[in-house]
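Trainee: Pasting the sequence and the predicted model now:
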Amino acid sequence: MARQERGQRTRHCILMAAAELFDERGYDSASTTDILARAGLTRGALYHHFPSKEAIALALLDAHVEALQVEDQPVKLQSVIDLTLRFAQRLQRDPVLRASVRLSVEQSSFSSPRVGYEQSMEVILGLLRQAETQGETLPGIDMNEAASFIVGAYTGIQTMAQAYSNRADLLSRVSSLWQFLLPGLATPGLVGRLRTTPPSAA
């Protein structure tokens, strides 16, 4: 058991070191030598867990999927809003998720499978369809188009927040996004009842 725990700690250490470097420098500018130096490990330890830098990057993409956990709420549009706010909060503090997002959006030698985009759209589309069934959305909306737009707009906003404030203002930008978006998505009676700030600030 002790050996297994050491192995898990080593793997986690490699992922954290790589995540910090990918987030700071990008995939192409972070070498396995840099990752080993940051982690304080030998090359043998790294290759025991990951055969290549690309394999580390693929493992980091799993963080994007893990961050898409949905809190079950009766109002499904609120679930969508809270999902984006919680994702923003985690982006502000979690280097693994930040690295995952950068790997998804950055043009580099790493051929990202774009898992984050696909999973995000799948989760949001499911919630939008539930909202539609419950009468929360305006009639005639193409939910596939709406999900794609939300993910695209969110991607742009978080990229701007990274450029301008290192994501310090990301939550306020996400809140503004929903304030502009909701009148074209939610039924008039529901718009004023939806919270666009994090639950902890409500």
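Mentor: Alright, I've got the coordinates.

Trainee: going forward, measure contacts and count neighbours with C-alpha atoms only.
Mentor: Noted.

Trainee: which residues in this structure form helices?
Mentor: Per DSSP state H, the chain has helices spanning 2-25, 32-39, 43-49, 53-66, 76-93, 95-105, 115-133, 143-165, 170-181, 188-191. These are given in chain order.

Trainee: other SSEs contacting the longest one?
Mentor: The elements that helix 2-25 packs onto, with contact taken as 3 or more CA pairs under 8 Å, 6 or more residues apart in numbering; DSSP states H and E, are helix 32-39, helix 43-49, helix 53-66, helix 95-105.

Trainee: second one coming, line it up with the first:
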Amino acid sequence: MSGVVLYDYRLSSASYRVRIALNFAGISYSAVPVDLKEGEQKSASHLVRNPQGLVPVLEIDGLRLTQSLAIIDYLDQTRGLGLLPTEPAERAKSLALAQSIAVDVHPVCNLSVAQYAAALSDRAEDMPGEWMRHFIRPGLLAFETLLASFDQAPYCTGAKPGLADLCLVPQLYNARRWEVDLSGLPRILSVEAACAAHPSFAEAHPDATAPV
């Protein structure tokens, strides 16, 4: 087994973005699946790795890291990925763009949240799909507007992939799973096409990983 281990669920947006970052850094790793649908994230063995009962968890450099944005920041800082600008104002703008997905949209569309919402609705028709669409479409529309402040050449904030791209692509995969309307998002879709052609994104795609 590789010295770097990723405890992973292939459909998890948070895990997906970390897989992209690992590929971008050129880091070989062993993936250990944690089946969220079967509740393996709440098993005693996984709670030792992460008391929150979440994925991903990354073991690297003698560390055990949790929280996808923190993991990506560590990889960025230690492997020089350049995922955010160094100039403070541009860095803040780029970070806000990424967080509009990772902090505002993704958490309310987390599988456990959506499942709980479906249970509270007494399994109303088209749940949790309706829940997902209710939050994802407005979040993507806002992201599209925010992109107008950046030059997509061809990625979200310029000529190389950045943190916003790593957050956007998994959310778009999730959007398609839940049949979210993606009309009126030309900037987003152009970025998605550019990312799809990049090996780091293609190799991290859920369809390129072993089924869970």
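Mentor: Sure thing, it's come through. All figures in this text were calculated on a predicted structure; none of them were measured in a lab.

Trainee: Just give the TM-score of the two.
Mentor: Overlay of the two chains. TM-score (TM-score structural alignment, normalised by the length of the first structure): 0.33; 113 aligned residues with a CA RMSD of 5.4 Å.

Trainee: by contact count, what packs against the helix or strand containing A89 of the second structure?
Mentor: Using DSSP states H and E, the element containing A89 of the second structure is helix 88-99. Using 3+ CA pairs under 8 Å, 6+ apart as the contact criterion, the elements in contact with helix 88-99 of the second structure are helix 129-147, helix 163-177.

Trainee: The same query, at a cut-off of 6 Å, please.
Mentor: Identification of packing neighbours for helix 88-99 of the second structure by 3 or more CA pairs under 6 Å, 6 or more residues apart in numbering; DSSP states H and E yields no helix or strand.

Trainee: quick check: angle from it to helix 163-177?
Mentor: 20 degrees (axes from the mean of the first three to the mean of the last three CA atoms, to 10 degrees).

Trainee: tell me which residues of helix 88-99 of the second structure are tucked away?
Mentor: By neighbour count, and taking 16 or more other CA atoms under 10 Å as the criterion, the buried residues in helix 88-99 of the second structure are 93-99.

Trainee: and the angle from that helix to helix 129-147?
Mentor: Angle of helix 88-99 of the second structure versus helix 129-147, following the same axes, to 10 degrees, is 160 degrees.

Trainee: Tell me which helix or strand comes right after helix 88-99 of the second structure.
Mentor: With elements assigned by DSSP H and E, the helix or strand that comes after helix 88-99 of the second structure is helix 111-120.

Trainee: between that following helix and helix 129-147, how many degrees?
Mentor: Using the same axes, to 10 degrees, helix 111-120 of the second structure lies at 140 degrees relative to helix 129-147.

Trainee: Which positions within helix 111-120 of the second structure qualify as buried?
Mentor: Of the residues in helix 111-120 of the second structure, those scored as buried under the neighbour-count criterion (16+ other CA under 10 Å) are 111, 114-115, 117-118.

Trainee: out of the helices and strands packed on helix 2-25 of the first structure, which comes closest to D23 of the first structure?
Mentor: helix 95-105 (4.6 Å; CA to CA).

Trainee: circling back: pick the most deeply packed of the helices and strands packed on helix 2-25 of the first structure.
Mentor: Mean neighbour counts were taken over these using mean count of other CA atoms under 10 Å, and the top value, a mean of 23, falls to helix 95-105.

Trainee: That one to helix 76-93, inter-axis angle?
Mentor: Our comparison of helix 95-105 of the first structure with helix 76-93, counting by the same axes, to 10 degrees, yields an angle of 110 degrees.

Trainee: What lies in contact with helix 95-105 of the first structure?
Mentor: Contacts to helix 95-105 of the first structure, defined as CA atoms under 6 Å, 6 or more residues apart in numbering, come from residues 19-20, 22-23, 60-61, 63, 91, 112, 114.

Trainee: Please, a ChimeraX command that selects the buried ones among those residues?
Mentor: Applying 16+ other CA under 10 Å to the contacts of helix 95-105 of the first structure, the buried members can be selected in ChimeraX as follows:
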select :19,20,22,23,60,61,63,91,112
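
Trainee: what about M16 of the first structure, neighbour count?
Mentor: Here the number of neighbours of M16 of the first structure (other CA atoms under 10 Å) works out to 20.
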